[in-house]
Each structure stands twice: as structure tokens, then as C-alpha cells.
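# Based on what follows, work out the 3D shape:
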Amino acid sequence: MFRDTQSSWISTLRHDVPASLVVFLVAVPLSLGIAMASGAPLVAGLIAAVVGGIVAGALGGSAVQVSGPAAGLSLVVVDLVHTYGWRATCMITLLAGAVQLLLGVFKAARAALAVSPAVIHGMLAAVGVIIALSQLHIVLGGSSQHSAIANLIELPGQIADMHGHKVAVGVLTIVVLALWTRLPQRVKAVPAPLAALFVAAVTAWAFGWDVTRVDLSESVGEWAFPVWPAGDWHMIVSSVLLVALLAGCESLLCCVAVDGMHGGRRADLDQELTGQGVANMATGALGGLPVAGVIVRSTANVKAGARTRMSTILHGVWVLVFALGFGWLIKLIPLEALAALLVFIGVQMVNLGHVKKVHGHGEVPVYAMTMAGVILLGLAEGVLAGLALAALLALRRLTQVTVLKREDRDGRMHVTISGSLTFLGVPRLTRELRTIPAGADVDLDLNIDFMDNGAFEAIHSWRLDHERMGGAVHIDELHDEWYALAASGARTSPVKSPPKAPDRWWLPWAHRRRHEEPRPVPAEGGSDGASAAGQAECLLTAGAREYHSRTAPLVKPIFTALAKQQQPSHLFITCADSRIMPSLITSSGPGDLFTVRNIGNLVPRRGSEPHDDSVVAAIEYATQVLGVHTITVCGHSGCGAMAGVLSGGVQAGSLPGLRRWLRHGNHSLARFIEAEGERLHSGALDVLCRVNVQQQLENLMTYRKVEEQVRAGKLELVGLFFDIGSARVHMVPPLRQMVPAGRED
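Below you'll find the model as predicted:
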């Protein structure tokens, strides 16, 4: 116990204390800048940093996430301060914390992740634009306007009437921030915001520039309890919910992102929301800004090597010590330097990486709508507009209908309808169905997971009209029987059926559909041979189309993960017989089996004649490169190769290549004769097939690497026999027990 405690303290001193100092140096300038952008007392930013570090760090569900004042909430705070005043804004923050606490207690944190990231990223980008435009006026020596549009309109006049020293300080700050990332790693150990403010303050002091100094006259000693906001209670409730939801969503999304940056314990989102709620209640009561999880400080914390929540807590302690003991240093910072820092942060909030991500999912309109709405209308209005558009696009995707049509040579139409069939898809559905020629025979496949009454009526009415005109319609439902139930008058399920893989992929072509039954092919004749080739090509092409339409979307994630490397656990040696499907009889999937198929599932003995490198190469690659754990030899009943071996090569007389290859089965024949003598019976062939499996396991042991791995317990040899008639798989015991070295009793 003592050693565990000592180890914990050593880890804290080694990793968390240095990380907390790095985060502290990042947090102080950012907290001051966000407070200024929020229209709040500057000390409110430091209070929020202290409470976010100590309270949220101690009670939250993430070990390394850092909480504090967030730039994304600055627009809300500005509006609240303008409408209700600062002390009332603190009460709204306190009430928002209580809402977050309740949501966390009732396990509602996961619901916040249902918000489209495109909305969040669009909101943050818009906030960045607004902050940059407003603070740019301060950098230029003026004052910001009441809206982003007004700031943009007034910008040319502000540029024309620039104030020299103030502009110089702002430009110097931005230059330092921009160049800091290109400096050597040792220099970059100092956070860029701290370095930029330090350079700006020292330069302004050294040259005696006429700049505006940060006023920190408000102090913690002048604290007063928050007051209840005066005004329409509907608006007050809306403001409380807005702060609670925005701060909660930003914290939880940040928490999920930070989880992907470290290898420690995963975050508890409900606990994180509870901790954020308590922190916001505390910061509101103490006169601080709203608190949320912030990605910049959290990323700095992870990169600095933080291991536990002690880093987050200690960073809050350092901010408190700085505010109480060294607050006078803040007065040396030029206000224009803080504004320049905010301009730089605002520009960085427009992250092109986020635009690329949402573009890949077709959600750029949501991003753009949210961004434009927040800039032009306001934060709440812009977010609601983005959410509405995201919901409409999601509804459109969920109800999107795909209609594929194909006509056979004999004029038969094959139509596949995929998707969720609702009344929204009826116009497209009826338009496509009406293009089918009257009187045609139609195979209609419904590959759907939902059908409402409007969609049913559209399909049913078309079917009745088509059959009335002399056509025929055969409907095949690949999932639940939505159409059949509706046609019978039965009550259908009100929810979508879960998607499932096609349940007939394993059937031979001849058994799938009536129109795919193979036609008789004459044994001789050039034209008939060409017809047979054309039929095979047609079946293969149709199979490929079916794979692309049904199976490929289901297995694509698996093959994407397997694209770079294969890691099979088994080498599976079996016969080339078309009736043997290794993945079917072993219930295996892509990437499981490294398969070798040949006539008679034979493994040539090492050094045997005729010489064969194909099977040898597969064995070498499987055991020495892929590192398989098992080699399985699978034979089957009625094997034609074993019938050729049993006839002494007579049945393969006209096939010289096959006759030479079957010599590798002579050892199986010799062992069979030794065991059965001259008692040949009706089941002799299947007995030889089983003996052949045992002999091939023996042949595998003639390879040195195989024998070494078997002896070392790293490799297992397994025999299987597939009885085609009964569709059963049987284990075939080896001729001798292959016990790993060191395990003999």
C-alpha cells in the first residue's frame, strides 16, 4: 500500500506537475482574453480558470481534460451582460450549472453527442469570425461595434484612422504568435500566447509606447452574490438552457476528442457533465465566466505528459496563486495585445480541417448555414437553423429511395427498390415504376427496412394497374414482409427493421430465382459452347452486381480494415471440388483462412517426385511469414481424386497431368491397403478419403519448420472430413498424437 502511494506521488511529480505548469501558462492569457471578448470583468476569466481547474478537474469524468472559460460561449455572455447585467449573468451561469448537474445525474450526457458536429464546428467558426472582427477594431485603436456586420462595415474607416503605437503592439503580438510555431522545439516549450504578450508588454514599456493598459481594478475582495435577472421569465429560461446546453455539448465533444489523444482510462461522460454542472454553479456564485471543456488547453495538457486529473487541478491552483500574489503583473499587458491574441484565436477557430471532414459526409451546407446564421442572426438562431437543416438532410438520407432496373434478353424486367419507403419517396417511386413497359413480366425485389402506408399504396396501385394491362409482377422481399403484411391487412411494425445480410448468398445460382435457372447446354457444338460461355459470364456478372448491391456495403468496413495487411490464424488445405466452401463449413469470414485448394487436398512430401513448389510455398509463407496457429487438411466424401488413386491411375489415364499429380496420393493408398487389406466394400472410397486426410497430416510433418513449430506447441495440425450428402463436418484424428516438446508424461 505504501509503495503504491509512493509510486503515485512520484508519477504526479514527474508528469502531472510539469504538465500543470504548461497549462497554467496557456490558461492565464487565454482566460483574460476571453473575459475581455465576453464583455465581463477580466478577473471573471481568472475565476473561471481556477474553478474549471480545481472543481471540474476533481469532479469530472475525464482524467486529462482541462476546463475553463471558452471562446465559444463569449457571444452568449456578451448578449447576457448587455441584456441583464453582469451579476444577473452570473446567476444565469449558476442556474445553467444546476441544469447540467441534473442532466448528468439522470444519465443524459450521451444525448448531447446527437448534435451534429457540423453544427458545433460551424458555430465555433462563426464565433471565431465575430471575435476576430470585433477585436480587430481594438487592435487598430478603436472600439468594436454591436454586431459582426457593423464591425465589417466600419473596418475600412478604422483602418484609415489607425493609431500608431496601438497598432504596432497588436501587429507585433500577431507576428510573434504566427512565427512561434516555426521556432526550435526548445523555444516552443514556452506557450505562444504567453510569449506574445510578454514580448508586446516589454516592447511597449521599453519604447514608451502610448497603449491602453489592462485594468484589473475589480478584485475577488469586491465579490457580491449574483442577483436574479429582471425581465421575461421565458427569455431567462431560454438563456439558462442555452448556456447549459452549449457549455455541455462543447465539454462532451471535447471530452470525446481528448479520449483519442491518450491511452489512459476512458472518460465517464455523465460524470463529466455532473462535474461541469457543479463547476458552473461555483463559478457563477463566485462571479466567474461559464466553464466548459476546452480543446486547446486539454491538448496542451496531454502533449505535456499529464497522466491524472492532478495536472488539471494543479493548473487551477497555480492560476489562483498568480491572481492573488502576482495580479499586479497583468497591468503591464497592453489591452491591444490581448485584442490581437483574440484576433489570432478567432482566425484559428475557422478550422479548414473541420470543413474537409464535414465535406466528406456531405454536411457542408449544415456548416455553412450554422456559420452564416450565427454571424447574421445570432448564436441561438444560427444553431437552431443549423440543427433544422441537419435534421432535414438526415431525414432525406433516411428516406432516400434507390430504384435499379435491368432487362433480360427475353424482355423480363428485374427491378430492385432499396431504402426506407415513406410518402416522401412516393414521387420518385411512381415515376420510376411508370417507365416499366406495359405487359412486361417483372421481378420486383424490395430491399427495404421500412414501408409506410403511402409507399405501400403507390406500389400496390402500380401492381394492380400493371397486371390489369396483361403484365405479371412477382414481389420478393429480402427483409421483413412489409408489403405482404400490408396487402393482407395485418398490422405492421411502426419502426424500421434492423438491416441484415442477404439470407440466400450461399445458394447455387440455379436455386436463387426462377429466371436464373441454367438452361441445358449440349455437350458438343461450337455455337452451343459459345452459348455456355456466355451463360457463365452472364451468371458471374449478375452475381457481381448482386454482391455490389447487397453484400459490399455490409462488408466494406471489414475489407477497409484488412486492406493494408492480412493476419489469418489458419492455413486451410482442401480439395478443389466445387461443392466445398471453406468459409461456409467453418463459419469463417474475410481474413480468417489462408486457403490452398488442389485436386485431392494433397500435400506433397518434402523432396517427393514429381516436384511441386505451389503447396510448399503456401506452407512456408503461412508458417514463417503469417505465423498461423493451425494447419487444417479437409477432405470430403466421394472425392474424384481418391477414386483415381483407388483405380491405380486408370480413371486418369487420358489426363497425364492429373495422373502425375495423383502419385502424391500413393502413400494414402498404401496406408489404406495396409489397414483394409483386400476387403474392398461399398464405402471403401470414403474410407480412403479419411485416410488421405490423415496421411496429408503426416506429410506436413516432413517439413522441418512445421515439425519444429508443432513440437514447440506453436502450431496445431487438424484433420476434417466433409460428408457432402449429410452436410456435416467430422473431425479426423491424426495417425499419431503430436505432443509438443516438454509435455510428454
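# rest of the way, CA atoms for contacts and neighbours
Noted.
# in the one helix or strand residue 583 maps to, what's buried?
Assigning secondary structure by DSSP states H and E places residue 583 in helix 582-585. Using 16 or more other Cα atoms under 10 Å as the burial criterion, the residues of helix 582-585 that qualify are residue 582.
# what do you get for stretch 297-307?
297-302, 304-307.
# Looking at the residues you listed, spot the one nearest residue 185.
Distances from residue 185 to those, taken as Cα to Cα, are shortest for residue 304 (12.8 Å).
# need the contact list for the residue nearest to that closest one when sequence neighbours are not counted.
By the measure of Cα to Cα, 6 or more residues apart in numbering, the closest residue to residue 304 outside its immediate chain neighbours is residue 19, 4.8 Å from it. Contact partners of residue 19, counting by Cα atoms under 8 Å, 6 or more residues apart in numbering, are 300-302, 304-306, 311.
# hang on, residue 19 in a helix?
Yes - looking at residue 19 with DSSP: H, G, I helix; E, B strand; the rest coil, it is inside a helix.
# so residue 713, which of the three states?
coil.
# what about the closest residue to it other than its chain neighbours, distance to residue 310?
Nearest residue to residue 713, sequence neighbours excluded (Cα to Cα, 6+ apart): residue 740, at 4.8 Å. Per Cα to Cα, to the nearest Å, residue 740 is found 51 Å from residue 310.
# got it, and residue 224?
Going from residue 224 to residue 310 by Cα to Cα gives 30 Å.
# same thing with residue 24?
Taking Cα to Cα, one finds residue 24 at 13 Å from residue 310.
# tell me which element residue 224 falls in.
Here residue 224 is assigned to no helix or strand, by DSSP H and E.
# Please name the residues that touch it.
Residue 224 is in contact with 87, 287, counting by Cα under 8 Å, 6+ apart.
# One more: residue 441?
411-413, 471-473.
# Now it. Nearest residue, chain neighbours left out?
Distance criterion Cα to Cα, 6+ apart; nearest residue to residue 441, sequence neighbours excluded, is residue 472 at 4.6 Å.
# The structure of the following sequence is requested for comparison with the preceding one:
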Amino acid sequence: MSTDTDSVPRTSRLHALVHHRVLRHDVPASVVVFLVALPLSLGIAVASGAPVAAGLIAAVVGGVVAGAVGGSAVQVSGPTASLTVVVAESVHHFGWAVTCFVTVGAGLLQILFGLSRIARGALAIAPVVVHGMLAGIGVIIALQQVHVLLGGNSLSSSLQSVIQLPHQLMSVHKGDLCMGLVVIAILICWKFAPRPVRVVPGPLVAVVVATVLSLALPTHVERLVLDGSLVDAIGLPALPHGGWFAIGMTMVTVALIASVETLLSAVAVDKARPGVATDFDRELVGQGAANVTSGLLGGLPIAAVIVRSVTNANAGAQTRAATVLHGLWILLFAVALAAVVQQVPKAALAGLLILIGAQLVKLAHIRLARRTGELYVYLATVLGVVFWNLLLGMLIGLALSFALLLWRVVRVTICAGPVAETGRWKVTVDGTCTFLALPKLTAELAKVPAGPPVTVQLTVDFLDHASYEVLTEWARRRESEGGTVDFVEIGTARMAAAPAGPPERGHSRQVLDRVIGPRRRSGGRVDPIAAGIASYHRGHAHLMRPHLNELRDRHDAHSFFLTCADARIVPNVITDSGPGDLFTVRNVGNLVPVGGSDISVEAALIYALEKLDVRAVVVCGHSGCGAMEALHREVQADPGFGDWLAYARPSLDRFRLGHPVAAAAALAGFGEVDQLGMVNVAVQLESLLAYPAVRRGVEERGVAVSGLFFDLATARVIEVTVDGIADFDDRGARVIAEPV
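The predicted model follows:
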């Protein structure tokens, strides 16, 4: 038991450890993130049409509030490019003070999202829509900032940006263009710089170089303007005068975009830090609190930014201290060095934003959309975002994604035609067969002429009652006219399940119970063998036919396989073999009779070795064997069974004398009956090796003789040798090479 005096040193050590982690990892990481976030925050504020100080306020609040309250230890929040378009439209229509009110409302919605624990629901938006939305935002940012790069002002409409671009090119300001191109060139080349150099963030270097050049060169450029200090920029939001529906829709849009980007960023950060999981609901509460605070102070809307978050994680951040400290560094810079901010050319930030916008249009996303057949969803989302608005573009993408999903779910391919040189016709149905497919299904069935036999091949994962009735009625009518119809069911949905209850996707246990179970329990009126044969003819015969046709005039077995008669042992399954591979002999207890009148195993063995030239001889026992249990308990059995078990008596004697296989099995955790079963396999191996035919096969042809033991509880196969056991891993290699 610890005392109070013991707890003091422990607490001190804990605090010392935390302080060490903060000083060693979090402080350097916070400086790196600060240097990345500073120019981006300024640029996003300019692109949004908001006061420059609003970007700095949002960056401070995002670091301090979201970093302290959110559900991720290293995720970094602040003003983000994905909200630039929405904020710019809000500022244009409602003014800056009302936009701050929108930010507060969006934050309250995010808090409700988090408290209602629906955060993961935001991840249900189709990725192609998110990718298209981000690409559309990137295009808008690039179109707007090209005008700033050329010395003009950004336009609120993408269409106007395109229309006015030739005029802007004719009146370009060379100084602004030069500064913007310098930033773009440095950012492009920065990724090729040596690793030690790239420790310094490229955006900071580009903006600093452009600022210094603009001061050194004899050229005029437009610079940032701060209306007073950061404290002067703080102001309460204003209530709108009407237009509440439009304002409410803007709030919802900001809340949804900020939430989706935050959650996607959290997923990416969690992947980069295995073993660490973000509390999504708490993260939304933290983001909402940050947006409420930012809006009340006159800052931009906030979201987690994946670039800053990954930068923070890669810089070695361990705790929330890095995120909070980066916000404090921005606050210190904004208060103490506000004059420096006003020296930054607008064109330098425009170049930075153009590159950010271009990077939102990712070729990997376009290739993925093309491969998955969703390219038109991507393009429609991009065009909707660029030439209408963000919310409408996202709704267009979601609608098209849902339509594509519905089409894929109900899609079915049906075709009918003659099978060459057989005289038969074949009707194939592939996909999801519902009442929506009935026009096409009946049209294809009508193509089949009256005379020839027909095979209906169903490769379906869903079959409703309407389709089942059409198929069965067509088959009944055809058979009543003297024709033949064979159904081949390859897919997971079965015709027998359709009239038994509501249709279900796949071939579930519940469907089997409904179709077979009740009839078996009601007096056994269904013959399980006959039912199985019918199922085989429908589901597997067509697959077996080509292979067995090749084997009809020759044997191709590679192994003699002696195993127990127990129905739970399926040799072809546990050896992953097919028809014709195993020459199988089964008896009670997988015994090799020696010194008696039963020569059945010997006859089969000689035939397999001398006529079939098998390359392996295997004896396989199993756990829970009834014969071994009766032998172990020395049960007084009926003469027939007792006489047969006498062949296993040597196994019991060897077990009681302390066979090494029994010792190995005991160490592996097997009970005495299963230990006896493994000893029995080892003894049968010795008996097999004593046969002259087996010895000749081993000496002349290298025939392999091996023992196996199938453990029913784990469904694993264990190798049994004459003096030990070994196990197999998933690659088939033995993981216990020596006797245990």
C-alpha cells in the first residue's frame, strides 16, 4: 500500500515526464505548424473578402479552443480553403458582421452534431462527391486569385472570372505578377530541395522572399492592409435584417463542410498515427466551440486542416500542447509584429492560394473516379460548385451518386441464345433480379423457340417473388408442352427461398431454416439426400462436368488417404483438393488392420500404389473420435464393433506405456482421448510402413508417408510423426519442426 508521502514523488515524476515531452516534441512542432499556418491564414482571409485580421483571429482560436477541447491530440484547426467560397458569398450578400453571426450559428450546429453522436454519419457522404467538392473549391480559388495575381481584384462569380480574364490580361500589373510568380516558383521547387532545407515550411519562405523582393525592387505592388491592431479588429457579430432562410442555409453549409473536412482530416491523422483514435463526437463539439468563439470575436469559420494536422504529427507532436502553442505563437506575432503583416504583397498570397487551389484538384481522385465509373459524378459536382454554388454542387453530386448506387443495385444482365453444337438454348440471368427486370426477362424468355431443351443459369444475389413466379411459370408451361428446363443456380440467392418468405440478399442461415428446417421437423417428408442431389444438379453439376469429363477414362489420384468414417471429416476440404485427387478409404478409427482376416485396407493400398502410382500415403485421425473414446474407456461393445476395435488395441497399449506423441499432445493442451487419437495415427503409420508395397514405393519412387490429425475445435490440421507432432501455419510450413 502506498502512502501520501509516496504519492508526491510519483506525481512529480509524472509532471516531469509531461514537461519533458512538451519541451522536446510539442514546442518544436508548434513552431513548425505556426510557420505553415501564418501565411495560409492571411491568404484565406484575403480570398474570402474578410478583414485580414479575421484570418489571424480564426487561427488563434482554432489553435487554442479547438486544440484544448477537441477529440484529437494533434489535429490542427484554423481558417481553411474549403470554406473560402461560402464565406466570400456570405460577405458579398450579407456583409462581414452578419457572416460572423453565421459562423456562430454553424458552431452551435456542430456542437449539436457532436452531442447527438452522429459524427460518423458525415463520413457517409460518397468520397467522389467530397473529392469533387474540394476540386470545385480549388478551381474557384484559382480563378479568383488569378485576377489578384495580375494586379486586379477577385470577382465573386466564377463565370465573371472567366469572362473578365482576357481584359485582366490586357491590363496586367507587372510588379504584382512578378511577386506572385516568384511565390509559385519557390513552392514548386521547394519539394525538390534537400531534406534539411525543407524543414523550413515552403509557404513561409516563398512569402518572405516575395515580400523582401517587393521592398527591394523599384516596383509598385498592392499590399495587405490592417485596420488597426488585432484588438481593434475584434467585434461582435450583427443580427441580420431579414433573409433568414438564406442565412440558415449558409449556416448549415458551413457546418456541414467544416464537419466533413474535420472528420476526413481526423481519419487521415489517425492513419498516420496507428493505435491513436480520434473521438469524433468530441472533436465536433470542440470545432463547434471554436467556431462560436471565432464568430463572437470577428474571426473566420474554422475547420481542421489536413495539411497542418499532418505537418503537426510529422513534426513530432505528442500532446495538445503543440496545437495550443501554435495558436499562441500566431497571437504573439499578430500583436507584436502587425506592421510586418502590412508589408506582404497581395499577389504573393494570391500565388500561394492559386497553388493551394490547384492542389485541391488531385489527379489521383480523377483516376479513381474514372476506374470506379464515377467520373461523371465527379465532373457534375465540380461544375455545380464552380458555376452555381457549393451547396447545390454537393446536392447534385449526392443525387447522382445515389442514382448510380440504385442503378448498380438493381442492375441485371439477361440474355438468351443457342449453345453451339449442342442443340440446347441457354438463358443467363446475372445480377439483382427484381420486378424491375420483368420486362427484359420476359422479352428474353420469349426468344427461346418451342423445341430445344433449355438451361437457365442464375448468377443472382437477390431474387424476389415476382421474378421467381415468372421463371417457374414459364418453366412449368414449357414442360407441360413436352420441353425440358434445367435451372443452374450459381449465385448466392436460391429459387427455393423465394416463396418461403421475404426476399433476402444472399443465402443466409435463416433462409435455409425456413426452406428445409420446418419440413424436416414435420415428420421427415423431405429426403435430405434427394434434396441435396437436386441442389447439386442446380448449383454445382455444371461446374463439375468439364473436370469429370476429362477423368472419365483415367485415374489421376495423387494420394492414398485413410481416415475415420466420422461425417465431420471432409478430406477434400481440409486438403484443398478436388475430384480425382484423393483415393480415399474410410473406416471407424482410421485403422490399418494387422494380423486379422480384414484385408480391405491392404487391398486398397496395393491398388493405389501399384495401379494408380499415388505419390503419398496419408492416415488422418481427428479429435473427439468415438472409437478412441470407447477404446480409452474399454467399453464392452457388441461383437462386431468390439472385434474391429481389437485392431486398435496396440495403440492403447503404446499410449499407456508413455508414447512420445502423447507427451507432445499433452503439452499442447489436448485431453487424453485426443492424445490417444494422435498415438493411434502414429501406430497406424508404423503399420503402413511395414507393408511391402509401401516400402517399395518409398524406396523406388519416393512415396511420402505421413500422419495427420484434424482438431475439430480449431479446424486446424496437425502433423503426426512416429515420435512427435508438428503444426502448419497459413503458408503450409511446419511451425514446430521438432517433436514437442
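# Got a TM-score for the pair?
The TM-score (TM-score structural alignment, normalised by the length of the second structure) is 0.73; 640 aligned residues with a Cα RMSD of 5.2 Å.
# Does residue 487 of the second structure belong to a helix, a strand or coil?
When classified by three-state DSSP, residue 487 of the second structure comes out as strand.
# Is the residue nearest to it when sequence neighbours are not counted in a helix, a strand, or coil?
Closest residue to residue 487 of the second structure apart from its sequence neighbours, by Cα to Cα, 6+ apart: residue 456 at 4.8 Å. Three-state call for residue 456 of the second structure (three-state DSSP): strand.
# Which parts of the second structure are strands?
For the second structure, the strands defined by DSSP state E cover 77-78, 303-304, 412-418, 425-433, 454-463, 485-489, 559-564, 582-587, 616-622, 704-711, 716-720, 725-727.
# Test my guess that the residue nearest to residue 713 of the first structure contacts residue 712.
Yes - using Cα atoms under 8 Å, residue 740 of the first structure is in contact with residue 712, at 5.3 Å.
# which parts of stretch 687-702 of the second structure are buried?
Buried residues in stretch 687-702 of the second structure (16+ other Cα under 10 Å): 688-689, 693-695, 697-698.
# Can you list which of those residues are found in helices?
688-689, 693-695, 697-698 (DSSP state H).
# related to what we said a few turns ago, now render the contacts of residue 19 of the first structure as JSON lines, adding distance to residue 162 of the first structure.
Putting these into JSON lines (distance: Cα to Cα, whole Å) gives the following:
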{"residue": "300", "distance to residue 162 of the first structure": "35"}
{"residue": "301", "distance to residue 162 of the first structure": "39"}
{"residue": "302", "distance to residue 162 of the first structure": "41"}
{"residue": "304", "distance to residue 162 of the first structure": "40"}
{"residue": "305", "distance to residue 162 of the first structure": "44"}
{"residue": "306", "distance to residue 162 of the first structure": "44"}
{"residue": "311", "distance to residue 162 of the first structure": "43"}
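# Out of the residues you listed, which sit inside helices?
Using DSSP H, the contacts of residue 19 of the first structure in helices are 300-302, 311.
# Trace the residue nearest to residue 304 of the first structure over to the second structure, please.
By TM-score structural alignment, residue 19 of the first structure lines up with residue 29 in the second structure.
# next one: stretch 167-177 of the first structure to chain centre, how far?
40 Å (Cα atoms, centre = their mean, to the nearest Å).
# Where does it end up in the second structure?
Going by TM-score structural alignment: stretch 167-177 of the first structure matches residues 177-187.
# Residue 161 of the second structure matches what in the first structure?
In the first structure, residue 161 of the second structure lands on residue 151 (TM-score structural alignment).
# could you list every residue that touches that match?
133-134, 137, 144-145 are the contacts of residue 151 of the first structure under Cα under 8 Å, 6+ apart.
# give me that answer again for 10 Å
Counting by Cα atoms under 10 Å, 6 or more residues apart in numbering, residue 151 of the first structure touches 130, 132-137, 143-145, 158.
# Could you pull out the helices in the stretch 1-150 of the second structure for me?
Listed in chain order, the helices of the stretch 1-150 of the second structure (DSSP state H, counting those that start in this stretch) span 4-21, 27-48, 52-61, 67-69, 84-94, 96-115, 127-149.
# Deepest-packed of these, please.
Of all the helices of the stretch 1-150 of the second structure, helix 52-61 carries the top mean neighbour count, a mean of 30, counting by mean count of other Cα atoms under 10 Å.
# matching residues in the first structure for it?
Going by TM-score structural alignment: helix 52-61 of the second structure matches residues 42-51.
# chain center to the matching stretch, what's the gap?
36 Å.
# once aligned to the second structure, how far is that stretch on average?
Mean deviation of stretch 42-51 of the first structure relative to the second structure after superposition (mean Cα distance after the TM-score superposition for the first structure): 1.0 Å.
# what's the answer for stretch 310-320 of the first structure, then?
Averaged out, stretch 310-320 of the first structure is 1.4 Å away (mean Cα distance after the TM-score superposition for the first structure).
# quick one: that stretch aligns where in the second structure?
Going by TM-score structural alignment: stretch 310-320 of the first structure matches residues 321-331.
# Check which helix or strand residue 667 of the first structure maps to.
Assessed by DSSP H and E, residue 667 of the first structure sits inside helix 666-676.
# The helix ranked longest in the first structure corresponds to what range in the second structure?
Criterion DSSP H: the longest helix present in the first structure is helix 233-259. On the second structure, the counterpart of helix 233-259 of the first structure by TM-score structural alignment is residues 244-270.
# pretty sure residue 333 of the second structure contacts residue 341?
Yes - contact criterion Cα atoms under 10 Å: residue 333 of the second structure and residue 341 qualify, at 9.2 Å.
# Look at those two and report which has more neighbours.
The residue with more neighbours, out of residue 333 of the second structure and residue 341, is residue 341; 20 against 16, by other Cα atoms under 10 Å.
# quick one: the more buried one and residue 39 touch, right?
Yes - under the criterion of Cα under 10 Å, residue 341 of the second structure makes contact with residue 39 at 9.5 Å.
# any shared contact partners between residue 333 and residue 341 of the second structure?
By Cα under 10 Å, 6+ apart, the residues touching both residue 333 of the second structure and residue 341 are residue 38.
# ok, now which ones touch the residue nearest to residue 713 of the first structure?
Residue 740 of the first structure neighbours (Cα under 10 Å, 6+ apart): 707-716.
# ok, now residue 27 of the second structure?
Applying Cα under 10 Å, 6+ apart to residue 27 of the second structure gives the contacts 21, 315-318, 321-326.
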